[in-house]
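1. Generate a structure from the sequence data that follows.
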Amino acid sequence: MTDDLAARAAALRALHRPGDPAILPNAWDAGSARQVAGAGFPAVATSSSAVAESLGHTDGETTPPGQVFAALARIARAVAVPVTADLERGYGLRPAELVERLLDAGAVGLNLEDSDPRTGRLFDVEAQADLLAEVRAAADAAGVPVVLNARIDLFLSPGAEHAARLPEAVRRATSYLAAGADCVYPILLADPELLSKLVADVPGAVNALARPGAPTLPELAALGVARVSYGGGLYAATGAHTRRLLDAVKAGGDPFVVDRPAASG
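-> Next up is the predicted model:
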């Protein structure tokens, strides 16, 4: 089992290629994971917000960890490709237990945030680097080189001047990579010039978030990004489409006409 997980972790890590990024449309349950893998994507990533909402909770570590890891196990069992999990800041679990439960679920990668999911307060760089180093040590002890994606939350603050925060983002990214992270994730940083500079200044792989107003996939590849995530975007789009179908049902119409191409003639 350990050898299989180690092979999956190596395969996931190899997908992180600057300029030819890993594309990860985030899933939330076994069905959506099968859809992602069935579409030909070589790995499945989860979204913490989408998983939480699909389980009847909200994002921000309100979901009991047991439910999170049970959902993760169902996802990992449903697909033959590597699975990486968005685990917020670890749900208060000690690093050794976090890694153990991740591997027991069959996943081989994880995201960890550097802000408090409940308050949004940023943690000190040193504290976050220590957490990442402990997670890396626990993974090494387990014999599985899990792919550790360190989220940088500096750009989440409303009205933040992103250019002014870039030096701190580079400092955090460099520290996190030195602590054992494989990739850094400056979530919501979308300005092409700033993203390009961060990629150039950071000694490791960079994850970008695909969303409205962000650069396109070809543009992100040209900027040197090594990983592209969709976060909760697909879950939200799926929900919006479902609401359109339900509105059609409520109005007494045919919901499936929404999916039919318009007749030509």
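
2. going forward, measure contacts between C-alpha atoms and count neighbours the same way
-> Will do.

3. Give me the distance between the nearest residue to residue 16 once chain neighbours are set aside and residue 12.
-> Distance criterion Cα to Cα, 6 or more residues apart in numbering; nearest residue to residue 16, sequence neighbours excluded, is residue 226 at 4.9 Å. For residue 226, the distance to residue 12 equals 12 Å [Cα to Cα, to the nearest Å].

4. what do you get for residue 125?
-> Distance from residue 125 to residue 12, by Cα to Cα: 26 Å.

5. Neighbour count: the two, which is higher?
-> residue 12 (22 against 16; other Cα atoms under 10 Å).

6. contacting residues for the residue lying closest to residue 24 once chain neighbours are set aside?
-> Of all residues not flanking residue 24 in the chain, residue 229 sits nearest, at 4.9 Å (Cα to Cα, 6+ apart). By Cα atoms under 8 Å, 6 or more residues apart in numbering, the contact set of residue 229 is 23, 24, 25, 26, 207, 208, 209, 210.

7. got it, and residue 173?
-> Taking Cα under 8 Å, 6+ apart, we find residue 173 in contact with 150, 152, 184, 202.

8. Please flag which of those sit within strands.
-> Those of those mapping onto strands are 150, 152, 184, per DSSP state E.

9. Report the contact partners of residue 73.
-> 104, 105, 106, 107.

10. Quick one: the helices in the stretch 51-200 of the chain, in order.
-> 65-78, 95-105, 125-142, 162-179, 192-201 (DSSP state H, counting those that start in this stretch).

11. Show me the one of the ones you listed that comes nearest residue 244.
-> Minimum separation from residue 244 across the helices of the stretch 51-200 of the chain (Cα to Cα) falls at helix 65-78, 27.0 Å.

12. Check which residues of the closest one are buried.
-> 65, 68, 69, 71, 72, 73, 74, 75, 76, 77, 78 (16 or more other Cα atoms under 10 Å).

13. to compare against the first, here's another:
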Amino acid sequence: MPATAADKRMTFRKMHEAGCFVLPNPWDVGSARALQQMGFKAVASTSAGFAWSIGKPDNRVTLDDVCGHLTALCSAVDLPVNADFEGGFAHKPEKVAANVISAVQTGVAGLSIEDSTGDAAKPLYERAFAIERIKAARAAIDADHSGVLLTGRCEGFLVGQTDLALVIDRLVAYAEAGADCLYAPGIKTREQISAVVKAVHPKPVNLLIGASGLSVAQAADLGVRRISVGGSLARAAWAGFMRAAREMAEQGTFTELGNGHPGGELNKMFG
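-> Modelled structure (predicted):
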């Protein structure tokens, strides 16, 4: 019997209680099903990977685009799906809350809310306002007792504000506002990671790894609970596509096509 949304949410919460797990980021139904076949226990959407798959740049998709995508992912796999819900597709807390309700209705097991504004002149929401946005997301999730896990994200390192004390202060505040998991994409050193883990303990921390870096075992030793890869799997797939397409366009040859994954294996996996 297929897992229900309630089953997936319960499983996802239990996964955050101990150990360290990889939460890979598929960008469409096929990549999500492939990751399930490979044995991963949960997946997360990627705002960038999904946007590229529909011919848009990151952070330029609509709420309807994302909710349709999340519904498709949740229906395609028996795994918990965590939503990269960007900034909630709204500024005001009450609108964030309304949009979170829409996300919950897609069947996701978790979702994240970030504090970036998209405004280069003022890249992060004012601290108190950012906290209110997390509180609003928490209230929306709790309203129907869905059990969806809320991740609070501080985007400081991604927008050039690399003051670790500022990032930690915000993460602690988001934890106090009701975030179940904390996430500071862009932190990389052992010292940074350890400081974040210690500051928000006992709540779990998500670590972004986009290329070579710590192994799962090394991250676990630092107290990291889960590891996501953002748009990196999508970028890897696009790399193969671009190499082959450019060879055809620029050289009129087809050598790179020989590096493709065997079609028979793909058919077997999806069969």
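
14. circling back to that earlier point, my guess is the residue nearest to residue 16 of the first structure contacts residue 13, does it?
-> No. Assessed by Cα atoms under 8 Å, residue 226 of the first structure is found out of contact with residue 13, at 10.3 Å.

15. So the two - more neighbours on which side?
-> More crowded of residue 226 of the first structure and residue 13, by other Cα under 10 Å: residue 226, with 24 against 20.

16. Residue 11 of the second structure pairs with which position in the first structure?
-> Correspondence of residue 11 of the second structure to the first structure, assessed by TM-score structural alignment: residue 11.

17. Check which helix or strand its match maps to.
-> With secondary structure defined by DSSP states H and E, residue 11 of the first structure is part of helix 2-14.

18. how far off helix 125-142 does that helix point, in degrees?
-> Angle, helix 2-14 of the first structure to helix 125-142, by axes from the mean of the first three to the mean of the last three Cα atoms, to 10 degrees: 140 degrees.

19. hmm, back to that, just give me the ones among the contacts of residue 229 of the first structure that are also contacts in the second structure.
-> Comparing the contacts of residue 229 of the first structure with the second structure on both residues aligned by TM-score structural alignment, their matches' Cα atoms under 8 Å, the contacts found in both are 23, 24, 25, 26, 207, 208, 209, 210.

20. most neighbours, which of these?
-> residue 26 (28 neighbours).

21. OK, contacts around it?
-> 44, 45, 46, 47, 229, 230, 231, 232, 233, 234.

22. Out of these, list just those in helices.
-> 233, 234 (DSSP state H).

23. Could I get the contacts of residue 26 of the first structure in TSV, plus columns for distance to residue 56 of the first structure?
-> Below are the contacts of residue 26 of the first structure laid out as TSV (distance: Cα to Cα, whole Å):
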residue	distance to residue 56 of the first structure
44	22
45	20
46	16
47	14
229	23
230	21
231	18
232	15
233	18
234	17
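
24. and which of the contacts of residue 26 of the first structure is nearest to residue 55 of the first structure?
-> Once Cα to Cα is applied, the member of the contacts of residue 26 of the first structure that ends up nearest residue 55 of the first structure is residue 47, at 12.2 Å.

25. The closest one -> the second structure?
-> Using TM-score structural alignment, residue 47 of the first structure lines up with residue 46 in the second structure.

26. again with residue 155 of the first structure
-> Per TM-score structural alignment, residue 155 of the first structure is aligned with residue 157.

27. gap between that match and residue 80 of the second structure?
-> From residue 157 of the second structure to residue 80 of the second structure the distance is 28 Å (Cα to Cα).

28. more neighbours, the two?
-> The neighbour comparison of residue 157 of the second structure against residue 80 (other Cα under 10 Å) goes to residue 80, with 28 against 16.

29. my guess is the more buried one meets residue 109, correct?
-> Yes. Between residue 80 of the second structure and residue 109 a contact is recorded at 5.4 Å, counting by Cα under 8 Å.

30. Need the counterpart of residue 124 of the first structure in the second structure.
-> Mapped onto the second structure by TM-score structural alignment, residue 124 of the first structure lines up with residue 126.

31. Its match and residue 167 of the second structure, how far apart?
-> 13 Å.

32. Compare those two (neighbour count), which wins?
-> Neighbour tally, residue 126 of the second structure and residue 167, criterion other Cα under 10 Å: the higher count belongs to residue 167, 21 against 12.

33. Please give me every residue in contact with the counterpart of the more buried one in the first structure.
-> In the first structure, the residue paired with residue 167 of the second structure is residue 169, using TM-score structural alignment. Residues in contact with residue 169 of the first structure (Cα under 8 Å, 6+ apart) are 152, 154, 186, 198.

34. how many other residues sit next to residue 191 of the second structure?
-> The number of residues packed near residue 191 of the second structure is 10, by other Cα under 10 Å.

35. That one pairs with which position in the first structure?
-> Aligned partner of residue 191 of the second structure by TM-score structural alignment: residue 193.

36. again, but for residue 113 of the second structure
-> In the first structure, the residue equivalent to residue 113 of the second structure is residue 112, according to TM-score structural alignment.

37. residue contacts, that match?
-> Residue 112 of the first structure sits next to 86, 87, 88, 89, 90, 148, 149, 150, 151 when contact means Cα under 8 Å, 6+ apart.
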